[in-house]
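A.B. asks: Got a predicted model here, sequence first, then my questions.
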Amino acid sequence: MKKAFPLFIIAAGLLLIGYGVWKVVDTNQKTAEALEEAKLAAGHPKTQKNKEKDAQKASFKPKAGEAVGVLEIPKINAELPIVEGTDADDLEKGVGHYKESYYPNENGQIVLSGHRDTVFRRTGELKKGDQLKILLPYGSFQYKIEKMKIVDKNDTSIITLQHKKEELILTTCYPFSYIGNAPKRYIIYGKRI
């Protein structure tokens, strides 16, 4: 009995490690698939005529779980799919767009969330002044990081859904190296340029 217990612990540990590796590989695969879908959805905004862009904006009504565009973060060489929704399944595919928030050109708060250990793994490297770019079927939109802050995970004051000025907000869990459910959130604010 005493000899079997250490073997049981080792086997359980190997199973946990195997599950963790499988989750990382699965999430990376889903993100890669969503990125391809997002690139197709975003098309080539620079080559479209204004009338086409206006028509696409008017008909832009993404469904939950749908890859709708791309978030580019040049400083960290990131090209991330934007997926409609922030449910667990949505966040496995990429950066989730908070359903009730706005999109570019809607003059409101745009809220994008992602996991700190997948799509937003390197967001801690970003600094004030760095640029962010959103590519959607109806255009390309650039933002400059204005500030960052860390808040408690239960702080709901970040998402105001204000409709007075366009503002990009990226959210992820914090600390970045924390194992388990992180106690804080890392918030990045971007201003349209």
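C.D. replies: That came in fine, so what should we check first?
A.B. asks: Every contact and neighbour count from this point should use C-alpha atoms.
C.D. replies: OK.
A.B. asks: So Ile159: helix, strand or coil?
C.D. replies: coil (DSSP: H, G, I helix; E, B strand; the rest coil).
A.B. asks: Now do it: how many residues are near it, please.
C.D. replies: Neighbour count of Ile159, defined by other CA atoms under 10 Å: 15.
A.B. asks: Find the residue closest to it in space, skipping its chain neighbours.
C.D. replies: Among residues not flanking Ile159 along the chain, Val111 sits closest, at 7.4 Å (CA to CA, 6 or more residues apart in numbering).
A.B. asks: do Ala64 as well
C.D. replies: The shortest distance from Ala64 to any non-neighbouring residue, by CA to CA, 6+ apart, is to Glu84 (5.0 Å).
A.B. asks: same deal with Lys149?
C.D. replies: Distances taken as CA to CA, 6+ apart put Ile187 closest to Lys149, at 5.3 Å, once the chain neighbours are dropped.
A.B. asks: so what's the closest residue to Lys93 other than its chain neighbours up against?
C.D. replies: Excluding the flanking residues, the one nearest Lys93 by CA to CA, 6+ apart is Thr31, at 4.3 Å. Residues near Thr31 by CA atoms under 8 Å, 6 or more residues apart in numbering: 80-81, 92-94.
A.B. asks: before we go on, here's another structure to hold up against the first:
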Amino acid sequence: MNRIAPALLAVAGLILFGHGAYIHAKALLAQVLLERAFTETLATGHATKPWSWADTWPVARIEIKRLDVSAIVLAGSSGQALAFGPGHVEQTADAGERGVAVYAAHRDTHFRFLKDVAIGDEIDVTRGDGRTFRYRTDGTSVVRFDATGIDPGSRGHELVLSTCWPFDAVTPGPERYLVHATMLGAD
């Protein structure tokens, strides 16, 4: 009996570690496939699915050069889409359009870098049509998921990157960390 409990704990630990490693491996592989599909989208002008059974496709690339980070963004923000990359939140503006473009991703994979974004950082968003828009970070906030304060009718050209808060939590929670940015112009 004394040997069974440690063995069971070891097996449970291995299973949990394996599941965590699987999630991160899937996120990394997905970004490779998404990058390939986004490159094809830019070259052809037609939305390209990253794999044949995908129910979403790349719509943008987010880059922050100071942090040397880049992520391909998918159409939609369903749980299935967010498992593979950041998602463009439905019914929000596209980058470069009047209003607020909102992109969301998980804090432990694709948007883990948000904790390192500083006021003044420039964020480039390249859309599927090849146009790139530059934004400057002007603030951050922590809000409840159902009280973000984001005004979809904004007359400005704004960007919000959203992820769960706090960054080191291991369980889901109601709070979101938002990075707010204002458009500087198009390249």
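C.D. replies: Sure thing, it's come through. Model, not experiment: these values are computed from the prediction.
A.B. asks: Got a TM-score for the two of them?
C.D. replies: The TM-score (TM-score structural alignment, normalised by the length of the second structure) is 0.85; 178 aligned residues with a CA RMSD of 2.4 Å.
A.B. asks: ok, back up a step: what residue of the second structure takes the place of the residue nearest to Ile159 of the first structure?
C.D. replies: Using TM-score structural alignment, the partner of Val111 of the first structure in the second structure is Val102.
A.B. asks: and that match, how many residues sit next to it?
C.D. replies: 25.
A.B. asks: on average, how far is whichever strand or helix holds it from the matching bit in the first structure?
C.D. replies: Using DSSP states H and E, Val102 of the second structure sits within strand 99-104. Strand 99-104 of the second structure, aligned to the first structure and superposed, deviates on average by 0.7 Å (mean CA distance after the TM-score superposition for the first structure).
A.B. asks: about what we covered before: looking at the second structure, which of the contacts of Thr31 of the first structure still make contact?
C.D. replies: Retained contacts for the contacts of Thr31 of the first structure in the second structure, judged by both residues aligned by TM-score structural alignment, their matches' CA atoms under 8 Å, are 80-81, 93-94.
A.B. asks: Just send the residues you listed back as CSV, with neighbour count too.
C.D. replies: Listed next are those as CSV, based on neighbours: other CA atoms under 10 Å:
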residue, neighbour count
Leu80, 25
Pro81, 31
Lys93, 28
Gly94, 34
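A.B. asks: Can you tell me which of these is nearest Tyr138 of the first structure?
C.D. replies: Nearest to Tyr138 of the first structure, judged by CA to CA, of these is Pro81 at 15.8 Å.
A.B. asks: Would you map the strands across the second structure?
C.D. replies: Assigned by DSSP state E, the strands in the second structure fall at 58-64, 69-75, 87-88, 99-104, 122-127, 132-144, 157-164, 175-186.
A.B. asks: Kindly name the residues of the first structure that line up with the shortest one.
C.D. replies: Following TM-score structural alignment, the partner segment of strand 87-88 of the second structure in the first structure covers residues 96-97.
A.B. asks: Tell me roughly how far the matching stretch lies from the second structure on average.
C.D. replies: Counting by mean CA distance after the TM-score superposition for the first structure, stretch 96-97 of the first structure comes out at 0.4 Å.
A.B. asks: residue closest to the middle of the second structure?
C.D. replies: Pro86 (2.7 Å; CA atoms, centre = their mean).
A.B. asks: Quick check: closest non-adjacent residue to it.
C.D. replies: Ala105 (4.3 Å).
A.B. asks: What is the burial count for the one you found?
C.D. replies: By other CA under 10 Å, the residues close to Ala105 of the second structure number 26.
A.B. asks: I appreciate the help and will end here.
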